[in-house]
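> dropping a prediction and its sequence here:
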Amino acid sequence: MDKIYIEGLEVQSLIGVYDWERDATQRLLVDIVLFSDLQKPAYSDDVDDTLNYAEVAQAVTDVAANSQFALIEALAQAMISQVFSQFPVQKMTLKLSKPDILPTAQNVAVEFTRERKDT
């Protein structure tokens, strides 16, 4: 299975459990691995034959901007669900990082790997 990577995608979201986290959006970082058959675009050199990674990035950004989850786990799953609903991806890994939350840690993150269930 071939892969497309989107790394370090910066998004903004209203997320968190504590009241002070709900006052303003927070910076989150998203790393995505999209598993798909890329044989056709590899030979055709035609953008219409591949996954449009700019559209995938925008879909994930939109989910973050329009959500109000308490947990990054819930937001990560919503992002995955949106990608599966819009794009022909067989499997994906999504790492969602909340880098500015703990003063003594560089990052806090969750990582999910999911496979399309309707194939």
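Now that the structure is in, tell me what you want to look at. Numbers count the residues shown, from 1 in each chain.

> from now on I want contacts and neighbour counts done on CA atoms only, so please keep to that.
OK.

> ok, which stretches of this structure are strands?
2-13, 26-36, 91-97, 109-115 (DSSP state E).

> now those strands in TSV, with mean neighbour count and distance to Ala74?
Below are the strands of the chain laid out as TSV (neighbours: other C-alpha atoms under 10 Å; distance: least, C-alpha to C-alpha, whole Å):
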stretch	mean neighbour count	distance to Ala74
strand 2-13	16	12
strand 26-36	20	14
strand 91-97	21	10
strand 109-115	14	10
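
> of all the ones you listed, which one is nearest Ala42?
Smallest distance to Ala42 across the strands of the chain (C-alpha to C-alpha): 10.6 Å, for strand 2-13.

> and here is the other one:
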Amino acid sequence: MFSALSHPALRACRRLFLQNYEVNINIGVHDFEKRAEQRVLINVDLFVPLAMSTPQQDKLDEVVDYDFMRSVIAERIARGHIHLQETLCDDVARIMLEHPRVKAVRVSTEKPDVYPDCQSVGVEVFHVKDLQP
């Protein structure tokens, strides 16, 4: 499994994370999924260069605020039904990568209630800003 932390572009970065953020959202391609919300767990890792995230005065505006991650997710979910977890991951990652201090992002989503014989099914995406077209 690829570890984002080992990517050479992230050597001088701080990792901010949001783990197992549980939301109930309208997601899925099947008719039964379109009629009710599903529980989804969202994980985000933001990689911010140390030079842009090391506070000198212990002030919030010197760093990327954790609320940024939650608000991006909330805004995307508020736009309505999403068919695919891939779409949710891609949209959230793209928006977060637009932040001027964010160098890289990893976003994963999991549906824990889809199958009774496994913990969850999900999708993960990782992007580094310098490698984007």
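Okay, I see it. Because the structure is a prediction, the values reported are computed rather than measured.

> TM value for the aligned chains?
Once superposed, the chains reach a TM-score of 0.87 (TM-score structural alignment, normalised by the length of the first structure), with 118 aligned residues with a C-alpha RMSD of 1.8 Å.

> could I get the strands of the first structure as JSON lines with distance to Ala70 of the first structure?
Formatted as JSON lines, these follow (distance: least, C-alpha to C-alpha, whole Å):
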{"stretch": "strand 2-13", "distance to Ala70 of the first structure": "10"}
{"stretch": "strand 26-36", "distance to Ala70 of the first structure": "12"}
{"stretch": "strand 91-97", "distance to Ala70 of the first structure": "14"}
{"stretch": "strand 109-115", "distance to Ala70 of the first structure": "14"}
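
> the first structure: matching residues for stretch 22-33 of the second structure?
Aligned by TM-score structural alignment, stretch 22-33 of the second structure corresponds to residues 10-21 of the first structure.

> can you list contacts of the matching stretch?
The set of residues external to stretch 10-21 of the first structure that reach it, using C-alpha atoms under 8 Å, 6 or more residues apart in numbering, is 22-30, 61, 64-72.

> change it to 10 Å
Applying C-alpha atoms under 10 Å, 6 or more residues apart in numbering, the contact partners of stretch 10-21 of the first structure are 22-31, 57-58, 60-72, 74-75, 96-98, 101.

> quick one: end-to-end distance for it.
18 Å (C-alpha to C-alpha, to the nearest Å).

> just checking, what packs against the longest helix belonging to the first structure?
Across the first structure, the longest stretch assigned as helix under DSSP state H is helix 72-86. When contacts are defined as 3 or more C-alpha pairs under 10 Å, 6 or more residues apart in numbering; DSSP states H and E, helix 72-86 of the first structure sits against strand 26-36, helix 53-65, strand 91-97, strand 109-115.
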